[in-house]
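Enquirer: From the sequence below, what's the structure:
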Amino acid sequence: MDAFYASVEQLDHPEWRGKPLVVGGNEARGVVAAASYEARKYGIHSAMSSALAAKKCPHLIFARPRFERYKEISLQIREIFYEYTDLVEPLSLDEAFLDVTENKVNLKSAILIARQIREKIKEKTGLNASAGVSYNKFLAKTASDLNKPNGQAVILPEEAEAFLEKLPIGKFFGIGKVTAEKMQQLGIHNGLDLKQYSLQFLTKKFGKSGLHYFNIVRGIHLSEVQPHRVRKSLSAENTFEKDLITLPELEENLHPIFEEVIRRIEKSGIKGRTVTLKIKHSDFTLQTRSKTVEQYPDSETIWKIGLELLHQQEIPKPVRLLGLGISNLNITEEQVHFGEQLNIPFEESKDHYPKK
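Expert: Take a look at the predicted model:
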């Protein structure tokens, strides 16, 4: 989906259409979760501080997140996917992989299926979607970003390596900003540069990810679309309007986060043996504290452990965000559930390569 959260807000608020808008935070506090395409023209993007976004665009509109609404529309979109295939792997509320090698409508063209799905999404929800089509997940994801917004692109098998050789390293799906900077320091600026390095060299520099980088630049990615996947944790967090300084303040504000975690535990039936406290300071430095117990803790024990972790050592700087979660779960495989947050602390034919 294109700028999903922001697009939903503009859909539901006609007076905001065509205007720069972000979801999450406010002018003085918080972080941008999603930015409309009008806002992006000002250099605003997800994970940017709200204060900086407001500085870049003084007439920027701030919308509070409404996850129930986003989930409602996401389910409508998911229903469209299942008209074509049961092999749907959701990545988030606004993105999914579909394997249409064999499909319910007996179409041999994945390009045509993608176009039909986008048209149905527009008809049913009023929102624009973009699609990428290729023979593996990595290339399909890469293609999906080529012609945004409201576009579609395909990378054919015989074109994949030549395409990847020209692709800037920062555009590779799964290569984040930090890794891209590390590669650029090694003289790796595009796929062709990456291709010059041996598997041994990449493994030495990037550990287990080295094999992944060695393969993807050659168009190799063997991961299948997985309609079920293992859930690793369950958590909730909150970004505060004002920094918290004292322990009583931190305890008071941790409790509603704990209550939200318990609500999600009871709703899902999930249990976990590890409790983790997440602390983000006013300077955006992040700290986590964890404790693992032998038996799955009940709600009272989770709260006690949360307090214990909070008091584990002195908190030297003001706190802007607290999070609490469980891991080491009592499940081996679980159908993907929609993620939730209390308050967002963070956040996007023309059928071929992008036109120049």
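Enquirer: going forward, measure contacts and count neighbours with C-alpha atoms only.
Expert: Noted.
Enquirer: isn't S282 right up against I315?
Expert: No - the pair S282 and I315 fails to qualify as a contact (Cα atoms under 8 Å) at a distance of 11.6 Å.
Enquirer: intersection of neighbour lists for the two?
Expert: Residues touching both S282 and I315 by Cα atoms under 8 Å, 6 or more residues apart in numbering: none at all.
Enquirer: mind checking the SS state of the closest residue in space to T203 that isn't next to it in sequence?
Expert: Excluding the flanking residues, the one nearest T203 by Cα to Cα, 6 or more residues apart in numbering is G210, at 4.1 Å. Three-state call for G210 (DSSP: H, G, I helix; E, B strand; the rest coil): helix.
Enquirer: ok, G210 to A180 distance?
Expert: Relative to A180, G210 is positioned 13 Å away (Cα to Cα, to the nearest Å).
Enquirer: Surely F62 is in a strand?
Expert: Yes - per three-state DSSP, F62 lies within a strand segment.
Enquirer: quick one: the strands in this structure?
Expert: For the chain, applying DSSP state E gives strands covering 21-23, 34-35, 61-63, 88-92, 95-98, 131-133, 152-154, 228-229, 233-244, 272-281, 286-292, 319-329, 334-335.
Enquirer: I have a second one here; can you model it like the first so I can compare?
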Amino acid sequence: MIAMKRCIMHLDMDAFFASVEQLDHPEWRGKPVIVGGSSDRGVVCAASYEARKFGVHSAMPIVQARKLCPHAIYTGNSRGRYVELSRNVMSVLNSYSPVVEQASIDEAYIDATGNGHLFRSPVQMAQSMKQEIFDTVGLTCSIGIAPVKFLAKIASDYNKPNGLYAIYEKDVASFLHDLPVRKIPGVGKKFIVKLEELGVSTCGQVLDYSKEFWERRFGKSGIALWERSNGIDNRVVETFVEAKSESAENTLHQDTLDKGLLKKWLMRHAERVGQNQRKYGLKGRTITLKLKYNDFQSLTRSKTLPDPTNTTDVIYQVAVDLLDAIELVKPVRLIGVGISNYNTTGVEQLNMLDHMKHECTGVVRATQKQQKLDEALDAVRNKFGKKAIFRGRLFGFDEE
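Expert: The predicted structure is shown next:
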């Protein structure tokens, strides 16, 4: 048995969205499945391993995916189903360790350092987790094991799908020596280009230069690169990671200059964002509008409010104001709304003058009505489904 002073696991579900669709549609198993909708204007959310053989990958435009794999099964996403199975997976993980950090809907970190007395080895623990997840949800996953988080994430990508790979402390230096720097999480394409100009493509080559060199050249990013190339990662597995933002966006079925139509989409997105904020007890101060023109040029505009909010009408109205201030020079193909800059104190403060001003203009009263309306709509949708009721602004609005 090989022990680890610190044992971190990274679990990644295999082609999660596509695998769920194949699970729910047995006739699709063994066939290329691409999640992202039937419209050629969207992007690939997920591709089954059968589709990946043709070069299809997530974030690829659907129109390009159709050229590479025209015979694939194209389907919209079943987000509610994905969330349901994700919760079941996380429940399994929490039964193995009290320290689990959900990184996304289909991946998580597990601190297994204190579990040595329960299993003969970290590998045996990971094997048991994989089997229980398969027995519970009928899906496979891949697990990486390492002394630090970033190496565990890299290891989980080895031997996919249904993989298991362990990097022990004694092997860290040799593993990193020939590891391409592009494999390090957080090292993006632009950084790679700059590294290639220096003749650096592996972690071993990073260590040909001093830490001071990397700091002078790239600042904090340079220090992080040097540390990762040395196997240094002091981040711990956090059982709670504070949310930083929430957003909703969509690619339109047709490019448009019609602000009336765009405002209907803003209402739809504001409803989704607001409802999620209320569900988790969050409030943000910064509202962001995102547009993408038909030539794929992106444009964002933000406004920070004096007080945090999760009210749908407030999110919507701020987004509308931001849109009205923009002169659309080209047709729009994508629109989105986001909220960030959360209230971390848990206490909303309003000074005396603000209170008097709001009271005189009727804003406080209106906000109370909006909050009650949100509560009523949330309650109906939670009981009868999201399509059970809609706002008047969306009357006759067809998302399809």
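Enquirer: Would you mind telling me which of G210 and A180 of structure 1 has more residues around it?
Expert: A180 (20 against 17; other Cα atoms under 10 Å).
Enquirer: Could you find the counterpart of that one in structure 2?
Expert: Taking TM-score structural alignment, the alignment pairs A180 of structure 1 with I192 from structure 2.
Enquirer: Around the spatially closest residue to its match that is not a sequence neighbour, count how many other residues there are.
Expert: With Cα to Cα, 6+ apart as the criterion, I192 of structure 2 has its nearest non-adjacent residue at 6.7 Å, and that residue is R182. Burial of R182 of structure 2 is recorded as 16 neighbouring residues (other Cα under 10 Å).
Enquirer: thinking R182 of structure 2 is in contact with V193, fair?
Expert: No - using Cα under 8 Å, R182 of structure 2 makes no contact with V193, being 10.2 Å away.
Enquirer: which bit of structure 2 covers stretch 85-92 of structure 1?
Expert: Counting by TM-score structural alignment, stretch 85-92 of structure 1 pairs with residues 97-104 of structure 2.
Enquirer: so how far is the matching stretch off the chain centroid?
Expert: Relative to its chain's centre, stretch 97-104 of structure 2 lies at 15 Å (Cα atoms, centre = their mean, to the nearest Å).
Enquirer: Name the residues that touch it?
Expert: Against stretch 97-104 of structure 2 from outside (Cα under 8 Å, 6+ apart): 90, 93-94, 108-112, 115, 237-241.
Enquirer: Among those residues, name the buried ones.
Expert: 90, 93, 108-112, 237 (16 or more other Cα atoms under 10 Å).
Enquirer: Take those residues and lay them out in CSV including distance to L68 of structure 2.
Expert: Shown next, in CSV, are these (distance: Cα to Cα, whole Å):
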residue, distance to L68 of structure 2
M90, 35
L93, 37
A108, 31
Y109, 34
I110, 37
D111, 40
A112, 41
V237, 39
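Enquirer: And the residues you listed, which is closest to K279 of structure 2?
Expert: Nearest to K279 of structure 2, judged by Cα to Cα, of those is M90 at 19.0 Å.
Enquirer: Neighbours of the closest residue to that closest one other than its chain neighbours, how many?
Expert: Spatially, and ignoring its direct neighbours in sequence, M90 of structure 2 is nearest to Q102 (7.6 Å; Cα to Cα, 6+ apart). By the criterion of other Cα under 10 Å, Q102 of structure 2 has 21 neighbours.
Enquirer: now Q102 of structure 2: how far from R81 of structure 2?
Expert: For Q102 of structure 2, the distance to R81 of structure 2 - Cα to Cα - is 17 Å.
Enquirer: ok, now E169 of structure 2?
Expert: E169 of structure 2 sits 39 Å away from R81 of structure 2, going by Cα to Cα.
Enquirer: between those two, who's got more neighbours?
Expert: Ranked by neighbour count (other Cα under 10 Å), E169 of structure 2 and R81 place E169 first, with 17 against 13.
Enquirer: Now check that one against structure 1: what is it aligned to?
Expert: By TM-score structural alignment, E169 of structure 2 lines up with P157.
Enquirer: Contacts only, for the nearest residue to that match once chain neighbours are set aside.
Expert: Excluding the flanking residues, the one nearest P157 of structure 1 by Cα to Cα, 6+ apart is Y135, at 6.8 Å. Listed by Cα under 8 Å, 6+ apart, the contact set of Y135 of structure 1 reads 155-157.
Enquirer: Contact partners for the aligned partner of P308 of structure 2 in structure 1?
Expert: Counting by TM-score structural alignment, P308 of structure 2 lines up with Y296 in structure 1. By Cα under 8 Å, 6+ apart, the contact list for Y296 of structure 1 reads 271-273.
Enquirer: Output those residues in CSV; the columns should cover neighbour count.
Expert: Below are those laid out as CSV (neighbours: other Cα atoms under 10 Å):
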residue, neighbour count
K271, 21
G272, 23
R273, 18
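Enquirer: all helices for the stretch 251-356 of structure 1, in order.
Expert: Remark: helices assigned in the stretch 251-356 of structure 1 by DSSP state H, counting those that start in this stretch are 299-310.
Enquirer: Report the central residue of structure 2.
Expert: In structure 2, the residue lying closest to the centroid (Cα atoms, centre = their mean) is S104, at 5.5 Å.
Enquirer: So it versus H10 of structure 2, what's the distance?
Expert: In terms of Cα to Cα, S104 of structure 2 sits 12 Å off from H10 of structure 2.
Enquirer: can you check V363 of structure 2 too?
Expert: For V363 of structure 2 relative to H10 of structure 2 (Cα to Cα), the value is 48 Å.
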